[in-house]
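K.L.:
Quick one: sequence and predicted model below, then my questions.
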Amino acid sequence: MIRDTIKAETVTAMKAKDKERTAALRLISAKIKDRDIEMRGKDVADDDALVIDVLQKMAKQRRESIQMYEDGGREELAAQERGELTVIEEFLPQQMSEAETKAAIEQIKSETGAEGMKDMGKVMGELKARHGTQLDMGRASGWVKESLS
């Protein structure tokens, strides 16, 4: 389980006295714990999917922050965010390439009979169900629009 790997890596980083990595791993653990509290009382079928969802959101936030810091000339803050992003991405599954994503979109389009923009929700839903942990859904959304128009 990814959660156990994160805990083990936190201990390893603490023993190695790697302050930046330890801080990033603790941040990840805190976000996962927050999601656990949110999900209390709800049935969670796949713990890894929940952790991956948290990690994907954290990675997206870091990418946006890096862009804003670079635009604002705050390179030291951008560097800190890049360090956190590197640690977060270690625990994410390998992302699908653009070509693989577009091929998956075309397959789903043919299977569902999607033809126009009115079918975008159907295609996006199926894409997320099949490949949600391996995709940046924001980028995939643009490719689905392009494919359906």
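P.N.:
Yes, it's here.

K.L.:
Please make it C-alpha for all contacts and neighbour counts, starting now.
P.N.:
Fine.

K.L.:
Next, the buried residues of stretch 78-93.
P.N.:
78, 81, 82, 84, 85, 87, 88, 91, 92 (16 or more other CA atoms under 10 Å).

K.L.:
and here's the other structure:
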Amino acid sequence: MKIQEKIREELKEAMKNREEVRLMVLKSLIAGFTNELISLGKKPQEPIEDKDALNVIKKAVKQRKDSIEQYGKGGREDLVASEKAELEILEKYLPEMMSEEKIREIAIAKKAELGIEDATNLPAGKAGAGILIGAILGQIKSTGEDVDGALVKKVVEELI
């Protein structure tokens, strides 16, 4: 079942069960799908590809995480709780991300393969970290697995 179809089915279920938060999140995703289709030059009635749907969901997740951080800084724990509830719903639709341990294993292997010992012998200075990150992301994406780029960056920064 495609992501869009799954979300529409769960929207109906949320309506029947009167789950307001879940209903609001699912409606916002459907609106996001429509906006994405329009931005891609397609008709809003067309089904959205899963990769485009995942992009919409990832944007929504990133927005929620940013909001949680900002509300936390502002001392608005009520809004933090609300955003966390929405984030929990959204994350159910994302594919499972590669673990930090597995990323670290790949990063160590790539670091050795590229001959990088520490930050002082990076090719092209600081941009060399980008080269290592790019190599790691390329290897992971070629396997078809999904990975958080920010997590890869964090692991690389810890290693060099």
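P.N.:
In hand now; what should we look at? The structure presented is a predicted model; accordingly, all values stated were derived computationally and were not measured.

K.L.:
Can you calculate the TM-score here?
P.N.:
With the length set by TM-score structural alignment, normalised by the length of the first structure, the two chains reach a TM-score of 0.79; 143 aligned residues with a CA RMSD of 2.6 Å.

K.L.:
counterpart of residue 76 of the second structure in the first structure?
P.N.:
Aligned by TM-score structural alignment, residue 76 of the second structure pairs with residue 74 of the first structure.

K.L.:
With adjacent residues omitted, what lies nearest to the residue in the second structure that residue 141 of the first structure lines up against?
P.N.:
By TM-score structural alignment, residue 141 of the first structure lines up with residue 153 in the second structure. Nearest residue to residue 153 of the second structure, sequence neighbours excluded (CA to CA, 6 or more residues apart in numbering): residue 133, at 6.4 Å.

K.L.:
check contacts around the one you found.
P.N.:
Contact partners of residue 133 of the second structure, counting by CA atoms under 8 Å, 6 or more residues apart in numbering, are 152, 153, 156.

K.L.:
so which of these comes closest to residue 71 of the second structure?
P.N.:
Of all the contacts of residue 133 of the second structure, residue 153 has the smallest distance to residue 71 of the second structure: 24.9 Å, by CA to CA.

K.L.:
Check the gap between the match of residue 76 of the second structure and residue 121 of the first structure for me.
P.N.:
Residue 74 of the first structure is 38 Å from residue 121 of the first structure, where distance means CA to CA, to the nearest Å.

K.L.:
Going by length in residues, pull out the top helix of the second structure.
P.N.:
Taking DSSP state H as the criterion, the second structure has its longest helix at helix 50-73.

K.L.:
Would you indicate which residues of that one are buried?
P.N.:
Of all the residues in helix 50-73 of the second structure, those buried under the rule 16+ other CA under 10 Å are 53, 54, 56, 57, 58, 60, 61, 64, 65, 67, 68, 71.

K.L.:
so what does that helix touch, helix or strand wise?
P.N.:
helix 3-17, helix 20-39, helix 77-91 (3 or more CA pairs under 8 Å, 6 or more residues apart in numbering; DSSP states H and E).

K.L.:
Identify all contacting residues around that helix.
P.N.:
2-4, 29, 32-33, 36, 77, 79-80, 83-84, 86-87, 90-91, 93-94.

K.L.:
post-alignment, that helix versus the first structure, mean distance?
P.N.:
Superposed on the first structure, helix 50-73 of the second structure shows a mean distance of 1.5 Å to its aligned residues (mean CA distance after the TM-score superposition for the first structure).

K.L.:
starting at the chain centroid, how far to that helix?
P.N.:
The chain centre lies 7 Å from the centre of helix 50-73 of the second structure; the measure is CA atoms, centre = their mean, to the nearest Å.

K.L.:
the inter-axis angle of it versus helix 20-39?
P.N.:
Interaxial angle, helix 50-73 of the second structure versus helix 20-39 (axes from the mean of the first three to the mean of the last three CA atoms, to 10 degrees): 130 degrees.

K.L.:
what is the orientation angle of helix 50-73 of the second structure with helix 77-91?
P.N.:
Relative orientation of helix 50-73 of the second structure versus helix 77-91 (the same axes, to 10 degrees): 160 degrees.
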